[in-house]
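Asks: can you look at this prediction? I've put the sequence above it.
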Amino acid sequence: MGEIPIYTAKAHVFVIDPVTKKSWVPASKNAIPVNFFYDSSRNTYRIIGVEDSKPVINSTVTPNMAFNKTSTKFGQWADVRANTVYGLGFSSDTLLNKFADQFEDIRERSNKLDVDSLLNQTNGIKLSENATSASMPQKEKDMLLKKEQDEELVSSASDDSRSLSNQSNSEVKYLRMSNDKLKLALAQSSSNAKKWETELQALKNTNARLTTALQESMTNVDQWHRQLSMYKEENEKYKKKCAELETGVSQTKTLSEQNAEMRNEISALRKETSEQAQQYNMLQQRVNVLAVVDAQHGELNVRYQELQKENKLLKDEITRLENAVDASEKASSKRRLEAQACLGRLADKLTDVTEITQKLQETL
């Protein structure tokens, strides 16, 4: 059925210095999970701790073990089979007390299992004597056969000498009791050897399973590291894109502000053009009045016509500039300068028209 996890606690692991037997040596770099397992196939409890696929603790709980709390956050126990002493450092006294209570509970369970196993062995000794003798080595069989022969010789001698004293009878009884004890010890030794062999094989199987599980865990960790690197690269790409988008947004905002300024300038230019158009209408009316004296002032009229043509060209130029500003806001600055130049020229021409008008008035 395998091993069943019972309890887990996180602690720093230490072992006693094998040379001095006084100081502690760290067995783990960091705090690691320390687990209690129950092996139902062997009726045993174990304490397992693993760090970086390396077993740090592998201790089988026995009834004679004891967990001693040496401080508020540190405890220890001795493992005779591993020939060492384990120490655990916890982050709080609460975790230490919980682990100590769990250790005591597991020790009592192990003691109960051993008592039950001993009773079963005692009840099954007589039934297993024949099977045990069949599985004994040849040397042990010869020794047992010799002892049985000695027992038979003692028995026959006692039959032939029934008149011996009570002291001889007590010696025979003692020999029989010693023979029974030897048989019992031999049966128990053979049973324990089989049990230890089974336990060793189970330990090997468990270690193989743990090694396989740790290898799979390391493979998963490598895969997670690769995925984390990919996620980091994608995150950097997304950050760069966000920065570019933020730059684009700021540029768009700047362009919007420039467009608003250009629109305001265009509105001002249109207003100025409207005022100049009104002035032009007034001038045109005056020119119509002066057309009566056109014959007398031919040169002035020719000059006025030239100015009128130039004014028309300037109006066309202004209209073209306005259309160009609406089509391309990026070139509005240059167009504004050209419009201002045209307006300056128009102002000069209007000044000339004003002078001509004055001269006409003086002539009239």
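Replies: Ah, there it is. Numbering: from 1, shown residues only.

Asks: going by C-alpha atoms from here, please, whenever you check contacts or count neighbours.
Replies: Will do.

Asks: following element in sequence after the longest strand anywhere in the chain, please.
Replies: Counting residues, the longest strand in the chain under DSSP state E turns out to be strand 3-16. Following strand 3-16 in sequence order, the next helix or strand is strand 24-26 (DSSP states H and E).

Asks: beyond that next one, next helix or strand please.
Replies: That would be, after strand 24-26 and using DSSP H and E, strand 32-39.

Asks: right, and R335 touches A327 too?
Replies: No - the pair R335 / A327 is not scored as a contact, 11.5 Å apart, by Cα atoms under 8 Å.

Asks: with neighbour numbers in mind, choose between these two.
Replies: R335 (19 against 11; other Cα atoms under 10 Å).

Asks: what helix or strand does the more buried one sit in?
Replies: Counting by DSSP H and E, R335 is found in helix 332-363.

Asks: how far out from the middle of the chain is that helix?
Replies: Offset of helix 332-363 from its chain centre (Cα atoms, centre = their mean, to the nearest Å): 78 Å.

Asks: try this one next to it:
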Amino acid sequence: MGEHLLNTVNCHVFHVDPCTKKEWLPSSTQLVDVCFYHDVPRNIFRIISIENNKVLINSTVHPETTFIKSSHKFGQWTDFYSKCIYGVGFDEEVDLNKFIEYFDEVKKQAAQDIFTNSLVLLKEMQSNDSSVEQMRYENDRLKIALAQSCCNAKKWTVELQMLRNTNRRLKSAVEESIANVEKWNQHMITLKEENAQLKNKICEMERCGPTKEILEQQNSEMRARLVDALEKMAEL
């Protein structure tokens, strides 16, 4: 959007003698336009005057800038930033008074804009403060959650180690049981073989007609072996 022209007055422009710092010297050779501008992008107000491509006035109006009416047709002000002193002279006092009105109006607008900008900045700061507090709150919650997770992780590590130990013991017990079953099966096979041998001997003796004493002796031996086998099985 650039600068927006607010008002224009026609007057003589002066500046202070840089040597004496007291006397006024003419900056313009004749009546020139002195314009009030609003720099929209930068949100500032300026007074500009140019004659034959020469900048006579380039002043930023600040709320603290003071315009002094030195006489009925002459007034002056000091730029707030550059500290340059500008003077304007008019043919009629009424024209000077109009210039003062424009000047004061621009000052008020500049003050209002600064106030508005300050409110916006304050709201942004308050919003940022709220965001910071929210971030701190979330950060504290994350710290608590992290601490709880670490505690749970330690607890789970201990429980996992206990499960591993229990698993090793169960595995050892199963392996031992399997070994005992295999050993018991081997004994059963041995007993079956001995039982078969005894049956064969009994059959052979029956065919040969053994005496009663021999049968009783063999029967006792067979009982002793059976008792011994049962005791061995009991030990397993």
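Replies: Now that the structure is in, tell me what you want to look at. Note that the coordinates shown come from a computational prediction; the quantities given were computed from them, not determined experimentally.

Asks: which residue is nearest the middle of the second structure?
Replies: M135 (7.6 Å; Cα atoms, centre = their mean).

Asks: the longest strand of the first structure maps to which residues in the second structure?
Replies: The counterpart of strand 3-16 of the first structure in the second structure, using TM-score structural alignment, is absent.

Asks: kindly report the same for stretch 45-57 of the first structure.
Replies: Using TM-score structural alignment, there is no partner range for stretch 45-57 of the first structure in the second structure.

Asks: same question, stretch 265-273 of the first structure
Replies: Under TM-score structural alignment, the match for stretch 265-273 of the first structure is residues 190-198.

Asks: that stretch vs the first structure, mean deviation?
Replies: On superposition with the first structure, the mean distance recorded for stretch 190-198 of the second structure (mean Cα distance after the TM-score superposition for the first structure) is 0.9 Å.

Asks: and what of stretch 156-166 of the second structure?
Replies: Counting by mean Cα distance after the TM-score superposition for the first structure, stretch 156-166 of the second structure comes out at 1.8 Å.

Asks: in the first structure, what stretch matches that stretch?
Replies: Using TM-score structural alignment, stretch 156-166 of the second structure pairs with 231-241 in the first structure.

Asks: pull out the buried positions in the helix holding R335 of the first structure.
Replies: Within helix 332-363 of the first structure, the residues scored as buried using 16 or more other Cα atoms under 10 Å are 332, 335-336, 339, 342-343, 346, 349-350, 353, 356-357, 360.

Asks: residue range for the longest strand out of those in the second structure in the first structure?
Replies: The residue-count maximum for a strand in the second structure (DSSP E) belongs to strand 3-16. Here strand 3-16 of the second structure fails to align to any part of the first structure, judged by TM-score structural alignment.

Asks: circling back: list just the nearest of the buried residues of helix 332-363 of the first structure to N111 of the first structure.
Replies: Closest approach to N111 of the first structure among the buried residues of helix 332-363 of the first structure (Cα to Cα): S332, at 97.7 Å.

Asks: quick one: K54 of the first structure and A202 of the first structure, what's the gap?
Replies: 19 Å (Cα to Cα, to the nearest Å).

Asks: quick one: which of those two has more around it?
Replies: More neighbours surround A202 than the other of K54 of the first structure and A202, with 16 against 12 (other Cα under 10 Å).

Asks: and the more buried one, what pairs with it in the second structure?
Replies: Per TM-score structural alignment, A202 of the first structure is aligned with S127.

Asks: now do the contacts for its match.
Replies: Applying Cα atoms under 8 Å, 6 or more residues apart in numbering to S127 of the second structure gives no contacts.

Asks: where exactly do the helices run in the stretch 251-364 of the first structure?
Replies: 298-327, 332-363 (DSSP state H, counting those that start in this stretch).

Asks: now the angle from the shortest one to helix 332-363?
Replies: Taking axes from the mean of the first three to the mean of the last three Cα atoms, to 10 degrees, helix 298-327 of the first structure and helix 332-363 form an angle of 160 degrees between their directions.

Asks: how far does helix 298-327 of the first structure sit from the chain's center?
Replies: Using Cα atoms, centre = their mean, the offset of helix 298-327 of the first structure from its chain centre is 76 Å.

Asks: then stretch 97-116 of the first structure?
Replies: So, by Cα atoms, centre = their mean, the centroid of stretch 97-116 of the first structure is 36 Å from its chain's centroid.

Asks: got the buried residues for it?
Replies: 97, 99-100, 102-104, 106-111, 113-114.

Asks: swap in stretch 104-113 of the second structure?
Replies: 104, 106-111.

Asks: adding distance to I266 of the first structure, write the helices of the stretch 251-364 of the first structure out as TSV.
Replies: Below are these laid out as TSV (distance: least, Cα to Cα, whole Å):
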stretch	distance to I266 of the first structure
helix 298-327	7
helix 332-363	8
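
Asks: between the ones you listed, which gets nearest to Q278 of the first structure?
Replies: The nearest among the helices of the stretch 251-364 of the first structure, by Cα to Cα, is helix 332-363 at 12.0 Å.

Asks: and the closest one, what does it pack onto?
Replies: Secondary-structure packing of helix 332-363 of the first structure (3 or more Cα pairs under 8 Å, 6 or more residues apart in numbering; DSSP states H and E): helix 166-290, helix 298-327.
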